[in-house]
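> The sequence and its predicted three-dimensional model are supplied below.
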Amino acid sequence: MDNVKQGGFKRVWLITGASRGIGALIAQAALADGNAVVAAGRNVSAIVERLGESDALLPVALDVTNEAQAKAAVQAAVEKFGRIDVLVNNAGFGLLGAVEESADKDVRRMYDTNVFGLLNITRAVLPTMRARRSGHVINISSVGGYRAGAGFGVYCSTKFAVEGITEALHAELAPLGIHATVVEPGYFRTEFLDASSLVVAPDVIDDYDETSGTVRRKAVQISGNQPGDPTKLAAAMVTLVDASNPPLRLPLGTDTLAAIAAKNEYVTQETETWKALSASTDFAS
């Protein structure tokens, strides 16, 4: 048991939302690469059913919105494997609807998971990483964390928050030998657009039919036909963790690369157009 606790594995990963989708695939890729995995999710039996049983796998019950459960999951990980080298904050879900169509209860529940839940588990893990002056925090964002769009505005706002949190973590943790990366997947062929991962706002306002309404209809058509291969995404996570100098941001998918380029161009052009007014607000020298 001491050998299992202290060594024998390449790294120890803690992955949230690991019972299905991208989280489960990342767990499988990490295990196949010789790592130990603490697979966290609300349904432990679903984790075991998906990932099997192994000395390298520790399934733990975790609702990320519960801070006590986050601390307990970290304690269980350290007790079994002695350390946590990689944290993958993957748990989250989406909300499809115009901003005005998005109900308060749905918005708050999504923030509780996507933002406050991420903070719960990150705060629980960081003391162990700081003690060892080593580790890598990986926060799963989205193309929508870099560029928001009609129909996903409030969801994108949660991922904008994740981006900001990760930028700050990158600055705060780098002097301590700990990496922080925000991963920005585009549309990957997962369950994200299914009811299991996506809340669709029940209120529909006709005035938004050409904007968010169009996105609602496209989401149905895209589901199951997304261009991204989730197995390749999972493999990319292993490559990311193996990098000696990992990036702050890692876009995944050609659709994300195109969206980032388009936004950067738009921001550059708009900034140039309004530069005189922007610069006019300083005190006169």
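Okay, I see it. In this text the structure is predicted, and so the values were computed from the model without any measurement. Numbering: from 1, shown residues only.
> switch to C-alpha atoms for all contacts and neighbour counts from now on
Noted.
> all strands of the protein, in order?
12-15, 36-41, 57-61, 86-89, 94-96, 135-140, 178-185, 198-200, 249-252 (DSSP state E).
> so can I have JSON lines of the ones you listed showing mean neighbour count and distance to Arg217?
As requested, the strands of the chain are exported to JSON lines (neighbours: other C-alpha atoms under 10 Å; distance: least, C-alpha to C-alpha, whole Å):
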{"stretch": "strand 12-15", "mean neighbour count": "26", "distance to Arg217": "32"}
{"stretch": "strand 36-41", "mean neighbour count": "28", "distance to Arg217": "31"}
{"stretch": "strand 57-61", "mean neighbour count": "23", "distance to Arg217": "35"}
{"stretch": "strand 86-89", "mean neighbour count": "25", "distance to Arg217": "29"}
{"stretch": "strand 94-96", "mean neighbour count": "23", "distance to Arg217": "11"}
{"stretch": "strand 135-140", "mean neighbour count": "25", "distance to Arg217": "25"}
{"stretch": "strand 178-185", "mean neighbour count": "24", "distance to Arg217": "21"}
{"stretch": "strand 198-200", "mean neighbour count": "18", "distance to Arg217": "11"}
{"stretch": "strand 249-252", "mean neighbour count": "19", "distance to Arg217": "24"}
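> Included below, for side-by-side comparison, is a second structure:
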Amino acid sequence: MSSQPNVWFIAGASSGFGKQIALEALSRGDAVIASSRRTAGLTELSDRGAVLLDLDVTSDDATIRAAFARGESALLGSASKAHHITHFVNAAGYILEGPVEAASQQEVFDSFNVNVMGIMNMTKNEIAWIRKRGQQTGRGAAGRSVIANFGSLGSWRGGPAFAYYAAAKWAVSGFTESVAAEVKELGIDACVIEPGYFRTGFLNPGGGHRITMKNPLDKEYEGTQVEYLRGMLEQVNDQQPGDVVKGCRVIVDVLTRSGDAQGKEVPVRLPLGQDCVDVIEGKMASTQSLIEDWRAIITSTDHE
């Protein structure tokens, strides 16, 4: 088993989970390449030794792979003991808020381009980058490379005013499950991280991660669950039960198979928070109930 130090490439490191994962990894002596569309303000990460790269996750393949190469080259000239990327984290994304009919085609396209296609885009290039490194490089201390994508509590439950976000997160979770099965034999673990509500600033108005539709049809949906959801998000903002520092400590433990995750395999799905567990268990129970209620009809469609 390799003793090579961990080297992280984090897309979406400007705030929230991406930034805190970077800080947690740096605190453990790992090397970090932190990317975002704009990294000019990430002095806290650079001051702690991270390499900063401007990268839009919707970029073309050549641009993305060039960013991987620039990051590894930058580490060669740093105090890092290693420069081959071992852990990729894809944390870029935002919520498009509003009723389904209110969204313009451009708003829907932009949302899926970042939240789904961006993650798929990064992942396919990350797989190729790791694979081409061969069997002796690009592996972390646990002997395997890791790709982690961000899903959500919304990967399990849809609801009013966030249908496009839920659809995106369901897609990311299904995609990552498929990737995990596809690359396991290549020495790569793929994991989708599914947080509940954490105090990351994600819901802060004007923060760039909570985007309200330009024509949200407020009057048309007055008094409905759409209006209620907006009020709920306002109330829960900065009151979320999840502690992002604790969450990222768990994430780094799990992805490096260390600390509380010592001796465990990297799971395909990593839910975080009691609220997320409650949603998943509720979904399991309601799905089982649906199957039992409709079993005779559901199973009547097979050939005799």
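It's in. Since we're looking at a predicted model, the values are computed, not measured.
> quick one on the thing from earlier: to Met129 of the first structure, which of the strands of the first structure lies closest?
Minimum separation from Met129 of the first structure across the strands of the first structure (C-alpha to C-alpha) falls at strand 135-140, 5.5 Å.
> so that closest one aligns onto which residues of the second structure?
The alignment of strand 135-140 of the first structure onto the second structure (TM-score structural alignment) covers residues 145-150.
> quick one: the counterpart of Lys19 of the second structure in the first structure from Ala30 of the first structure, how far?
Counting by TM-score structural alignment, Lys19 of the second structure lines up with Ala24 in the first structure. Taking C-alpha to C-alpha, to the nearest Å as the measure, Ala24 of the first structure falls 10 Å from Ala30 of the first structure.
> State the span of the first structure onto which the longest helix along the second structure is aligned.
As assigned by DSSP state H, the longest helix anywhere in the second structure is helix 274-298. Counting by TM-score structural alignment, helix 274-298 of the second structure falls onto residues 254-278 of the first structure.
> can you pull out the helices in the first structure?
With helices called from DSSP H, the first structure shows them at 2-6, 21-32, 44-51, 67-81, 104-111, 118-132, 153-173, 212-222, 230-242, 254-273, 275-279.
> Return the most buried member of these.
Each of the helices of the first structure was assessed for mean neighbour count using mean count of other C-alpha atoms under 10 Å. The highest is helix 21-32, with a mean of 22.
> For Asn35 of the first structure, list the residues it contacts.
By C-alpha atoms under 8 Å, 6 or more residues apart in numbering, the contact set of Asn35 of the first structure is 9-13, 56.
> Of those, which are still contacts in the second structure?
Compared against the second structure with both residues aligned by TM-score structural alignment, their matches' C-alpha atoms under 8 Å, these retain 10-13.
> how about JSON lines for the residues you listed, with distance to Met129 of the first structure added?
Compiled in JSON lines, these are given as follows (distance: C-alpha to C-alpha, whole Å):
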{"residue": "Lys10", "distance to Met129 of the first structure": "16"}
{"residue": "Arg11", "distance to Met129 of the first structure": "13"}
{"residue": "Val12", "distance to Met129 of the first structure": "11"}
{"residue": "Trp13", "distance to Met129 of the first structure": "12"}
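> among these, which two are most distant?
The most widely separated members of these, counting by C-alpha to C-alpha, are Lys10 and Trp13 (9.7 Å).
> which residues are in contact with both of those two?
Residues touching both Lys10 of the first structure and Trp13 (C-alpha under 8 Å, 6+ apart) are 35-36.
> how about the helices of the first structure, which one is nearest Asn90 of the first structure?
Nearest of those to Asn90 of the first structure, taken as C-alpha to C-alpha: helix 21-32 at 6.2 Å.
> residue nearest the centroid of the second structure?
When C-alpha atoms, centre = their mean is applied to the second structure, the residue found nearest the centroid is Phe150 (1.4 Å).
> Leu58 of the first structure and Ala39 of the first structure: what is the separation?
Distance from Leu58 of the first structure to Ala39 of the first structure, by C-alpha to C-alpha: 6 Å.
> how about the nearest residue to Ala73 of the first structure, chain neighbours excluded?
Val60 (6.2 Å; C-alpha to C-alpha, 6 or more residues apart in numbering).
> Ala234 of the first structure now?
Residue nearest to Ala234 of the first structure in three dimensions, not counting chain neighbours: Ile26, with 4.5 Å by C-alpha to C-alpha, 6+ apart.
> Also Ile140 of the first structure?
Val183 (4.9 Å).
> And the one you found, what's its match in the second structure?
Counting by TM-score structural alignment, Val183 of the first structure lines up with Ile193 in the second structure.
> quick one: contacts for that match?
Ile193 of the second structure makes contacts with 148-152, 269-272, as judged by C-alpha under 8 Å, 6+ apart.
> For Met213 of the second structure, see how far away Tyr164 of the second structure is.
11 Å.
> Name the residues contacting each of the two.
Jointly contacting Tyr164 of the second structure and Met213 under the rule C-alpha under 8 Å, 6+ apart are Leu96.
> before we move on, back to that, the residue nearest to Ala73 of the first structure maps to what in the second structure?
Using TM-score structural alignment as the criterion, Val60 of the first structure maps onto Leu53 of the second structure.
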